[in-house]
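In: sequence first, then the predicted structure:
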Amino acid sequence: MIRRIGPTRLTLVATALTLAMGVAACRSGSADSSSSGSSSGGSSSSSSSGLSGEITVFAAASLKKTFTQIGADFEKTHPGTTVRFSFAGSSDLVAQIQQGAPADVFASADTKNMDKVSAESLTSGQPMVFASNTLEIAVPPGNPAKITSFADLARSGVKVVLCAPAVPCGSAAAKVEKSAGVDIAPVSEEQSVTDVLGKVTAGEADAGLVYVTDVKGAGDAVKGIPFAQSKAAVNSYPIAALKASKNAAVADAFVQTVTGASGQQVLADAGFAKAP
């Protein structure tokens, strides 16, 4: 026998079903809202530094060791960023920048080469001097040519390697020669200070003029001979973000790191002097 359901009971069933569907909908909405909030929170956390992406830093060869460390520290501080480097003589780097090479930051071993970049309005802001460096004589272990002074570099038979005049270390060497009244006849002129150091460590030269920091960084591979005349040519190192950078935020942050406390400590540990 079929039992008929009266109107009142139908109303009660319909009401119960409506309430059940409402509760289910509330629970579903609550779950979706929680998931969205968690996702949003995760996204905000992962980009909390606001920095990401890659930059290329053109830097003087004498900065290779320090900037490599500063770059590694920068990447740890700002996850999601990558800092790539191109190290060479400052004059070579300037020529590449002028020809449109993709670079975000330029650090020169002298103000003269930075001025060339600034004069063409290729920097995004005013360059900042972040360190200074002076020349020192580097000789092989044991000092076979018995070099004891700057004047000894002009002795007959002494094989000396210098940087080319267009390179900051070569320009500094020329200033010191003029100031000291000493005329050195190098057996070769190199395009970067690291190339000069390489000639000395390979035993291809009796002496080379490099920076104090290069001698310190080479450890036992060379012996450094300080000389008073080096004060005639103190090189100031400027840095600037470049206008053509496709990642200006990271470029500016890297410049701030170099000029800030952490970068300055790395430079000081390597033997660089503070900016004059």
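Out: Sure thing, it's come through. Residues are numbered from 1 along each chain as shown.
In: could you use CA atoms for every contact and neighbour count after this?
Out: Will do.
In: any buried residues in the helix or strand that contains Ser40, and which?
Out: Ser40 is part of helix 7-46, with elements assigned from DSSP states H and E. Across helix 7-46, burial judged by 16 or more other CA atoms under 10 Å covers no residue at all.
In: comparison target, given below:
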Amino acid sequence: MTRVAGAVAAVLLVPGAATACSPSSDGGSSSGRGDARASGELSGTVTVFAAASLTESFTTLGERFEEANPGTGVTFSFGGSDSLAAGITSGAPADVFASASPGTMKIVSDAGDAAGTPATFVRNRLEIATLPGNPEGVSSLEDLTGPKLKVVLCDREVPCGSAAQTVLDAGGIGLTPVSYEQDVKSALTKVGLKEADAALVYRTDVRAAGDKVEGVDFPEAAEAVNDYPITLLENAPNAEAAEAFIAYVRSEEGQRVLADAGFLTS
């Protein structure tokens, strides 16, 4: 069964992992597979560190990959891309890293922990998340500066926070949030719990939240469309199965799952 680890520190080295094979030149990120089934027999656990905004879509992809490859399991650790990168460079055992920005992927590449060249597999853009029904009548980025409006942002060190600062700068808007959150899910949760009136988050997270929040698009979001790169990690305990999982993420079927979640796939 696909498992989700709550934090980087909770991910344990999986005993009995398959012997690693030599990584491909593009980090095992080859495309063109039509489904989740890989050629040959795969076994063991694939440990994936992935940006929090990938939680729902990657959980689905992991389940489908396991169904098509009965000898495998996929374990996820979702969180802020910067924290995940720090965990990898500190030696946390993992097979795959999927980041919400090239900048956080570069941390891993520069440390020599990426096998090959990371490949962009989707893109994402921001939306304003409001309470259901949008009771404050937020219709633009500038509306977030209202004196009574409680707004939360992602921490500036994580991709969603960096993107938020980019769009605010693009709009010439100065905004002091009531809090900075460690990842996009934490920011969205503040709105869902009615602890904030609005948040700048990814549109995929607004979609995943269903009727708990309402999304408001704004033109400045086009100034900060984030590329999401993925890579096989240099010391992957189960490189063969990890390469197959990356190939599935980039396959037509994998891209459909991601597009249904609201990601930009072309």
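Out: That came in fine, so what should we check first? Computed from a predicted structure; not experimentally measured.
In: quantify their similarity with the TM-score.
Out: Put the two chains on top of each other and the TM-score (TM-score structural alignment, normalised by the length of the second structure) is 0.84; 229 aligned residues with a CA RMSD of 1.2 Å.
In: identify the residues contacting the aligned residue in the first structure for Thr72 of the second structure.
Out: Structural correspondence for Thr72 of the second structure with respect to the first structure (TM-score structural alignment): Thr81. By CA atoms under 8 Å, 6 or more residues apart in numbering, Thr81 of the first structure lies in contact with 51-54, 75, 250.
In: distance check, Thr81 of the first structure against Gly263 of the first structure.
Out: Note on Thr81 of the first structure: its distance to Gly263 of the first structure, by CA to CA, to the nearest Å, is 17 Å.
In: for Ser236 of the first structure, which non-adjacent residue is closest in space?
Out: Of all residues not flanking Ser236 of the first structure in the chain, Ser132 sits nearest, at 4.4 Å (CA to CA, 6 or more residues apart in numbering).
In: which residue in the second structure lines up with the one you found?
Out: Using TM-score structural alignment, Ser132 of the first structure pairs with Arg123 in the second structure.
In: Ala154 of the first structure now?
Out: Aligned partner of Ala154 of the first structure by TM-score structural alignment: Thr145.
In: correct me, but its match touches Leu175?
Out: Yes - counting by CA atoms under 8 Å, Thr145 of the second structure touches Leu175, with 6.0 Å between them.
In: what about the spatially most central residue of the first structure, helix or strand, and which?
Out: By CA atoms, centre = their mean, the mean C-alpha position of the first structure lies nearest to Phe67, the distance being 4.3 Å. Using DSSP H and E, Phe67 of the first structure maps to helix 64-77.
In: which positions in that helix come out as buried?
Out: Per 16+ other CA under 10 Å, helix 64-77 of the first structure contains these buried residues: 64, 66-67, 70-71, 74-75.
In: which other residues reach it?
Out: 81-85, 87, 217, 254, 257-258, 263, 266-267, 270.
In: at 6 Å instead, please
Out: 81, 83 (CA atoms under 6 Å, 6 or more residues apart in numbering).
In: what's the mean distance for that helix versus the second structure?
Out: Taking mean CA distance after the TM-score superposition for the first structure, the mean distance separating helix 64-77 of the first structure from the aligned residues in the second structure is 0.4 Å.
In: just to revisit the earlier point, equivalent range in the second structure for the helix or strand that the helix holding Ser40 of the first structure is followed by?
Out: Where DSSP H and E defines the elements, the next helix or strand beyond helix 7-46 of the first structure is strand 53-60. Aligning strand 53-60 of the first structure against the second structure (TM-score structural alignment) gives residues 44-51.
In: tell me how far the matching stretch lies from the chain's centre.
Out: 12 Å (CA atoms, centre = their mean, to the nearest Å).
In: mean shift between that stretch and the first structure?
Out: Looks like 0.5 Å for stretch 44-51 of the second structure (mean CA distance after the TM-score superposition for the first structure).
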